[in-house]
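Engineer: sequence and predicted structure below; questions after.
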Amino acid sequence: MTGRPNVLWISTHDINPHLGAYAGVYPGADYARTPNLDRLAAEGMRFDKAFAAAPICAPSRSAIFTGCFPTAIGTMHMRTKAAPPPEVRLFTEHLREAGYYTTNNSFTDFQVNTPASAFDDCSGTAHWRNRPSPDTPFFAAFHGMTTHESQIYLDDEAFLRRTSHVGDDDRHDPALAPLPPYYPDTEVFRRCWARYNDLITEMDHWVGELLAQLEEDGLAEDTIVVFWSDHGLGMPRGKRWANDSGLHEPLIVRWPGRVAAGSAYTDPVHLMDLAPTTLALCGVEVPAHVHGRPFLHADGRPVPAPNEYVFAGRDRQGETEDRTRSARDGRYRYLRHHHPDRSPMQHCDYPDHLATWAEFRRFAAAEAGQLAKGERPSLLTPLQRRVVAASKPAEELYDLLEDPYEEHDLAADPAHAATLERFRAAVDGWLAEFGDLGELAEVDLLERWRPGGVWPVAAVPELGPGGGAASATCATAGASVVWTTDPPREQAHPAGRVAGAGGMGEATGAPVQDGRHWWLLCAATPPPADVPVWLKACRTGCLDSGELPVPARLPSGELPVPDGVPTPQWG
């Protein structure tokens, strides 16, 4: 070891803190069966008030991997290809500059095309075990899909295959499902709630496998392990809602000998704070532009109250247009809806095909039938009816200490007027400080980034006076130069094409797998001088530059020209 800690991030999709470790802390967590994550929490620190920056995947993950508010850098709409300010990079690039081997296995969805500068390996085979030497410190991220909302709604046979590691004794009984009061108590919701928890148990098994590999490699004592989810559960009023139920997340950090075992952190934190926290723990300076704040000191001690408030936004999701801004402190959740005339559960093609959404639609239609007969609607409670209402209030305020399911909106209560004003001022201050690109029409924002629909292309790197690859720079603001000794090969995707292999990979910004290893040009990984090197520049929001071949140098300083490698021209 070099004395620097390794870092293992384990993330999952679409869950609230429904883990056994949160029993008594988060409602419904006592239903969960999660022995591996419970043990991880017992060996580390459980964060009781961790919140996503958005209640849906891509905006939330962009915040986590940039350390910046999506509303400030333009990554707030669900699936876009943003062009953040030039100083904004995926934070792992700073780790690479510090000599870390960084991997991502393999989900991206960072709202940008994942640049070659971000990871040493971003693929389904990425693993810390592939690092150059046992002494190389690593950052390794693994993103499990087991708990994604889509898995709740599989047919019975496919669901049993998906949860093959859940034993009969660990299956969750639908009859005992602790349904939140905003759900109708029906067979559909009970079955889906039980399945959601079965998937969490299956995911827990996967976490256990990763932790066992760390033990097998003798790395557990030297590695910071971080577990998190990206946003709320994949059912109505969870994922896609800017309520606490859409934003409250599990977060566990274990660092043996540094982070106190069995401890709990009760101050509010953003998941976005993970980027600067990880940099700080690895001894890397946190860039000034990062919005998140470290919640642990470099020695593992907790930073008290890094955030007076945590903030979040909800913007376009698929074809559904809406905008909400939300804030949370240690007790209250505030929501500001910019389109109160729109339903909280507008039509959205993908989730409207899911069983729980269809169940709500069925009840709403049946109540409309009651109205048609002159009857008072009676199939949903007032709380449940609010989920599918035609409109929503302009503001909402909830006391989570007294009202964990957000049943009682206090925004119109005179007794809470001072609290309401305090949150209004907090959200106004947040948006004034960081800006809100959600105020712009999305087509106008795209035009700002790509005039006429044309993607900007990073400038080809230029060599310095010495002519060696190590001296290369790029004229494009915010661009990074990467290098490889792997010769070009014929590619299925032409140079400069938007990253991604088409389909889901292209939508999530997955990098094209070109079969070449690209190193970041920096002091930690300088290019060799005695073999040919190829350079290119990449920047989030731009297409990669063309490649610049640099021939090998002989000890005499002469420049032999290998076959097929033209001599670069420099002044």
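Structural biologist: Noted; the coordinates are in hand.
Engineer: make it CA atoms for all contacts and neighbour counts henceforth
Structural biologist: Fine.
Engineer: ok, Pro304 to Thr266 distance?
Structural biologist: Counting by Cα to Cα, to the nearest Å, the separation of Pro304 from Thr266 is 9 Å.
Engineer: the helices in the stretch 251-400 of the chain, which residues?
Structural biologist: 274-281, 355-372, 382-387 (DSSP state H, counting those that start in this stretch).
Engineer: structure B:
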Amino acid sequence: MAEEADTFITVSTDPFFLTVAYPDAHLPLLRQQCGIPEKPYEADDVSVLPQVGIDSQRLREYTADYYNCMSRLDTAVGLLLERLERSGKTDETLVIFTTDHGAQFSRGKTCCYEGGIKVPHIVKWPGQSAVGLTRTELISHVNILPTITDILDIETPSGAGQSYRSLLGDEKVTWRQYVCSEWTGSNPPGYFPQRTIRNKRYKLIVNYLSDRPSPSAQNYAGSERLWPPGATEDEIASADERIRAAYATYLNPSRYELYDLLEDPWEFHNLIGNPSLSAVADQLQVALAGWQTATDDRIVSSEVLDRLTTDHDRISAEYYTESAWGSSRDYRWQYADYLHR
């Protein structure tokens, strides 16, 4: 991939934009590929990812291979940066390293827990960004486009988020209080609309279909799980009461979930309904509603939600009953006709 990227980088003297997406970190979690890493991690070298909350030899074996993928990814990114350096364009190139979701383990990818949405974001802008600086301000991928247009001094499309250019230095910056995120579904059977909002301490999750099980939990945990790195039914049963309760919430969440990320960073204890935090929950709900209005999030309309749910259920029943991958793509989504009119 570094060679292909190098061809693109060096073929012209014109400014360029290049996205390089790597397969490592996705299943299957390959222990070693092309001799990399030279010395793979073993199960005894690692701990299970913190949001999983369960320890077993089997889970540590998958975790070790996940880290082996990460080691291989580090090597690949290093090769890419070497090619950029060789091209002579390093000093005039903005490099952003990020990912689109968390790891493919329980309470990770395809859900709105921190294990699914708290991802790395590293920026290198020679001569402009502070080296080795860690900022704690809340940002999201929506901020990438306006940051790039800000740096290029070109017009930013409306509704495209907020530039974080001011955060690349070590100066104190007045920044926003909240960040929001969302999950609706990546395929028909994975449909489970969620919206979240958080500040530096508290996080609220809204589950719009709390009358049915979460497909993410079904796919990544328990007896029906689709993905092997997910916790098994026996592993969940062997965990302590707090973790078992968290997995029960994962599978069958209430309409609202509230977490204290300072005391409970991996969201094992749902605090919704705690009288001492009712004002916090109310404040987050009001702020989330404001964001949804500003972004024209139609999921708040019961009519739209019902129609969208009916569409997903119909397609899932007709095309995904026999296979998780779908028997055909010969169907037409209806939501394009009504969702953004």
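Structural biologist: Yep, that arrived. Note that the coordinates shown come from a computational prediction; the quantities given were computed from them, not determined experimentally.
Engineer: ok, the residue nearest to the spatial centre of the second structure to Val179 of the second structure distance?
Structural biologist: Central residue of the second structure (Cα atoms, centre = their mean): His101, 2.6 Å from the mean position. Per Cα to Cα, His101 of the second structure is found 16 Å from Val179 of the second structure.
Engineer: repeat for Pro40 of the second structure
Structural biologist: On the measure of Cα to Cα, Pro40 of the second structure and Val179 of the second structure end up 37 Å apart.
Engineer: the stretch 251-400 of the first structure: strands as residue ranges?
Structural biologist: Taking DSSP state E, counting those that start in this stretch, the strands of the stretch 251-400 of the first structure run over residues 263-265, 269-270, 310-314, 324-328, 332-337, 395-399.
Engineer: out of those, deepest packed?
Structural biologist: strand 269-270 (a mean of 29; mean count of other Cα atoms under 10 Å).
Engineer: contacts for that strand?
Structural biologist: Lys49, Ala50, Phe51, Ala52, Ala53, Gly292, Phe295, Pro306, Asn307, Val310, Phe311 (Cα atoms under 8 Å, 6 or more residues apart in numbering).
Engineer: related to what we said a few turns ago, confirm for me that the residue nearest to the centre of the second structure is in contact with Gly116.
Structural biologist: Yes - counting by Cα atoms under 8 Å, Gly116 is a contact partner of His101 of the second structure at 5.5 Å.
Engineer: residues shared between the contacts of these two?
Structural biologist: Jointly contacting His101 of the second structure and Gly116 under the rule Cα under 8 Å, 6+ apart are Gly108, Lys109, Thr110.
Engineer: who wins for most neighbours among these?
Structural biologist: Highest neighbour count within these: Thr110, with 28 neighbours (other Cα atoms under 10 Å).
Engineer: so how far is Leu160 of the first structure from the equivalent of that one over in the first structure?
Structural biologist: By TM-score structural alignment, Thr110 of the second structure lines up with Arg240 in the first structure. According to Cα to Cα, Arg240 of the first structure and Leu160 of the first structure sit 27 Å apart.
Engineer: mind listing the strands for the stretch 51-200 of the first structure?
Structural biologist: 101-105, 121-122, 138-143.
Engineer: tell me which of those sits most buried.
Structural biologist: Ranked by mean neighbours (mean count of other Cα under 10 Å), the strands of the stretch 51-200 of the first structure are led by strand 121-122, with a mean of 26.
Engineer: which strands or helices does that one pack on?
Structural biologist: In terms of contacts (3 or more Cα pairs under 8 Å, 6 or more residues apart in numbering; DSSP states H and E), strand 121-122 of the first structure is packed against strand 101-105.
Engineer: ok, and what's touching the strand it packs on?
Structural biologist: The contact list for strand 101-105 of the first structure, computed with Cα under 8 Å, 6+ apart, reads 92, 95-96, 118-128, 131, 136-143.
Engineer: now stretch 107-115 of the second structure
Structural biologist: Contacts to stretch 107-115 of the second structure, defined as Cα under 8 Å, 6+ apart, come from residues 51-52, 101-103, 116-117, 181-183, 185, 194-196, 205, 216-217, 220, 250, 265-267.
Engineer: just after the longest helix anywhere in the first structure, pick out the following helix or strand.
Structural biologist: For the first structure, the helix that runs over the most residues, judged by DSSP state H, is helix 187-216. Reading on from helix 187-216 of the first structure to the C-terminus, the next helix or strand found by DSSP states H and E is strand 223-229.
Engineer: pull up the aligned stretch in the second structure for that next one.
Structural biologist: Aligning strand 223-229 of the first structure against the second structure (TM-score structural alignment) gives residues 93-99.
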